[in-house]
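J.: model the structure of this input:
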Amino acid sequence: MAVRLEAATFEVADAEATARFWAALLDRSVVAEAGGALLPGSATQVGLRFVASEREQVGPRRLHLHLTSTSLEDQQGTVDRVLELGGRHLDVGQAPADAFVVLADPGDNELCVIEPGNRFLAGTGFLGEVTCEGSRDVGVFWRDALGWSLVWDDGGETAVQSPLGGTKVSWGGPPVAPQAGPARQRLDAVADDLAAETARLLGLGATLVRELDDRVDLADPDGTTVGLRAGS
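T.: Purely as a prediction, here's the structure:
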């Protein structure tokens, strides 16, 4: 099995500014790419990619990020840092009593700073979770695509995690909003053998969307875009 999760990818109006924000927040380097920038991940932390685009967001966002905290002071410090770097508070209908804090980055992407003591994200690292719109079928699809463990499977909600630990990728289960137009958020993966792995993912339930110069775009079983490129 030779597919590696490379990045959670976001289309934004200003890819350079959004990448600088996340690089400062996560203490990562920025790698310039044609039309955007990549913040490489590690064996246990998922990478982030920002692509310049003027397309409007249509329908709900397909994924957002969760950051972890070690104490209430640490949580507030992260919130303050987000605001200092150009983020803002975001109202998505959360209750005043909710212990997590919802914010948006300069590219208008939602992120949550999770309260300390959250058992689900214990030991995941600072970028604790990429949480997505998706059914149980999508969680199973990514389990099989990546060869990761299905670490949560309850009531249609699923999550996968590398055997090495680190960032979890989760799907919230039903109801799943249908994909409305081209997605501005996707998951990007790398394949040792692009043709063979494309065929394997199609066999796991993906569908072919388009073939580009640098990657193949697939859709997962719920219709959310998956970018797959050749690499090692």
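J.: please count neighbours and contacts with C-alpha atoms only from this point.
T.: Noted.
J.: what helices and strands are in contact with whichever strand in the chain runs longest?
T.: Scanning the chain for the longest strand, with DSSP state E as the assignment, gives strand 3-12. Of the remaining helices and strands, those touching strand 3-12 by 3 or more C-alpha pairs under 8 Å, 6 or more residues apart in numbering; DSSP states H and E are strand 47-52, helix 136-146, strand 185-191.
J.: give me the angle between the longest one and strand 3-12.
T.: Going back to what we said before, that points to helix 136-146. When axes from the mean of the first three to the mean of the last three C-alpha atoms, to 10 degrees is applied, the directions of helix 136-146 and strand 3-12 differ by 120 degrees.
J.: rewinding a little: strand 185-191 and the longest strand of the chain, what's the angle between them?
T.: For the pair strand 3-12 and strand 185-191, the angle between their directions (the same axes, to 10 degrees) equals 150 degrees.
J.: and Gly41, what is it in contact with?
T.: Listed by C-alpha atoms under 8 Å, 6 or more residues apart in numbering, the contact set of Gly41 reads 6-7, 47-48.
J.: let's see this one next to it:
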Amino acid sequence: MATRLVQITMKARDDSALGGFWAEVLGWELSSEGPGVTNLEPKGFVYPDPVAVCIDLVASAEPKTVKNRVHVDLATTSAAHQAELVARLKELGATLADVGQGDDVSWTVMADPEGNEFCVLDWHDPVQDTGPIATVVVDCADPRAMADFWGEAMDWTVHKVTDHNAVLRSAKGVGPYLQFLRTPDEKTVWNRVHLDIRPYPGDDVEAEAARLQSLGATPIDLSGTNVTWTVMADPEGNEFCLLAPR
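T.: All right, here's what the predicted structure looks like:
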């Protein structure tokens, strides 16, 4: 058994408006599976496919109070493209953000209209053929431990592991990378952005949940809610959702 990353979920005060922003940024299409939920996928995309990690936006009244521990990096192909993309993002409602990156970094840190941080990468980064999202980045304390857990939790290939970061990508060699980046910040609140993973068709989701627990995941009890999927936390407490096989 194994899982794979299929989407990220982001809480939003206004899922439709924020979805419209990200659809413009990525050139993706909008849909909705019900009130308060906006889905973003590439045009012509057949879900799920490792060529893209989709985005679900879910309406939430919870305020954003701290820097997100999960964010996306946008790909660029040249200095001119990076400058043009930053300018277009500002026109769409994004702002420059300071997360302590300093002045000597080659990427640009920005925030979407609801304050969710993201980066516009330097064009020298090796992110060819990833699509508009180059990397999904998760802050962590121990990249090596995260590589151990997520490398077993999913069938993605571990490409790099250091004390600074760990990098994984779909075994098919397509789509964005997943990076666990060492940061000094401690996790203090429920993540506003989280990972969603799925087993493959025919797999037993309860058996998969048990396997993830044996690797170090912790189940989160949401009994009394209308949640029909399994919510868990990785060994550093980052919440993620185990969806039904598909």
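J.: among the contacts of Gly41 of structure 1, which one sits closest to Gly123 of structure 1?
T.: For the contacts of Gly41 of structure 1, the closest approach to Gly123 of structure 1 (C-alpha to C-alpha) belongs to Gly47, at 17.6 Å.
J.: what about the alignment partner in structure 2 of that closest one, distance to Cys241 of structure 2?
T.: Under the alignment defined by TM-score structural alignment, Gly47 of structure 1 corresponds to Cys54 in structure 2. The spacing between Cys54 of structure 2 and Cys241 of structure 2, counted by C-alpha to C-alpha, to the nearest Å, is 14 Å.
J.: Val70 of structure 2 too?
T.: Val70 of structure 2 is 14 Å from Cys241 of structure 2, by C-alpha to C-alpha.
J.: between these two, who's got more neighbours?
T.: When Val70 of structure 2 and Cys241 are compared for neighbours, Val70 comes out ahead with 25 against 21, by other C-alpha atoms under 10 Å.
J.: with adjacent residues omitted, what lies nearest to the more buried one?
T.: Counting by C-alpha to C-alpha, 6 or more residues apart in numbering, Val138 is the residue found nearest to Val70 of structure 2 once chain neighbours are left out, at 4.5 Å.
J.: check Val31 of structure 1 too.
T.: Leu38 is the one closest to Val31 of structure 1 (C-alpha to C-alpha, 6+ apart), at 5.1 Å.
J.: same question for Gly139 of structure 1.
T.: Of all residues not flanking Gly139 of structure 1 in the chain, Thr158 sits nearest, at 5.5 Å (C-alpha to C-alpha, 6+ apart).
J.: neighbours around the one you found, how many?
T.: Based on other C-alpha under 10 Å, the number of other residues close to Thr158 of structure 1 is 25.
J.: and the alignment partner in structure 2 of it, what is it in contact with?
T.: Structural alignment places Thr158 of structure 1 opposite Ala166 in structure 2 (criterion: TM-score structural alignment). Under the criterion of C-alpha under 8 Å, 6+ apart, the neighbours of Ala166 of structure 2 are 143-144, 146-147, 158-160, 179-181.
J.: list buried residues within the residues you listed.
T.: Burial by neighbour count, 16 or more other C-alpha atoms under 10 Å: within the contacts of Ala166 of structure 2 this picks out 143-144, 146-147, 158, 179-181.
J.: closest one of these to His81 of structure 2?
T.: Using C-alpha to C-alpha, Gln179 is the member of these that lies nearest His81 of structure 2, at 23.1 Å.
J.: quick check: the strand or helix carrying Leu40 of structure 2 compared with structure 1, mean distance?
T.: Assignment of secondary structure by DSSP states H and E places Leu40 of structure 2 within strand 37-41. With both structures laid over each other, strand 37-41 of structure 2 and its partner residues in structure 1 are 1.8 Å apart on average (mean C-alpha distance after the TM-score superposition for structure 1).
J.: gap between that strand and the chain center?
T.: Here strand 37-41 of structure 2 shows a centroid-to-chain-centroid distance of 14 Å under the convention C-alpha atoms, centre = their mean, to the nearest Å.
J.: regarding Val106 of structure 1, what is its secondary structure?
T.: Let me fix one detail, which is that residue 106 of structure 1 is Pro and not Val. Following DSSP: H, G, I helix; E, B strand; the rest coil, Pro106 of structure 1 is assigned to coil.
J.: aligned partner of it in structure 2?
T.: With TM-score structural alignment as the matching criterion, the partner of Pro106 of structure 1 in structure 2 is Pro113.
J.: list the contacts for that match?
T.: When contacts are counted by C-alpha under 8 Å, 6+ apart, Pro113 of structure 2 is found next to 18, 21, 93-95.
J.: in helices, which of those fall?
T.: Within these, membership in helices is found for 18, 21, as judged by DSSP state H.
J.: and the contacts of Pro113 of structure 2 as CSV, adding neighbour count?
T.: Shown next, in CSV, are the contacts of Pro113 of structure 2 (neighbours: other C-alpha atoms under 10 Å):
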residue, neighbour count
Leu18, 19
Phe21, 18
Gly93, 12
Ala94, 22
Thr95, 18
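J.: can I get the contacts of Pro113 of structure 2 in a markdown table with distance to Phe118 of structure 2?
T.: Shown next, in a markdown table, are the contacts of Pro113 of structure 2 (distance: C-alpha to C-alpha, whole Å):
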| residue | distance to Phe118 of structure 2 |
| --- | --- |
| Leu18 | 14 |
| Phe21 | 13 |
| Gly93 | 13 |
| Ala94 | 10 |
| Thr95 | 10 |
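J.: what's the closest of the contacts of Pro113 of structure 2 to Asn226 of structure 2?
T.: When the contacts of Pro113 of structure 2 are compared for distance to Asn226 of structure 2 (C-alpha to C-alpha), Leu18 comes out closest, at 23.8 Å.
J.: which one in structure 1 is aligned with the closest one?
T.: Under the alignment (TM-score structural alignment), Leu18 of structure 2 pairs with Thr18 in structure 1.
J.: its match touches Asn109, doesn't it?
T.: No. The criterion here is C-alpha atoms under 8 Å, and Thr18 of structure 1 misses it with Asn109 at 9.4 Å.
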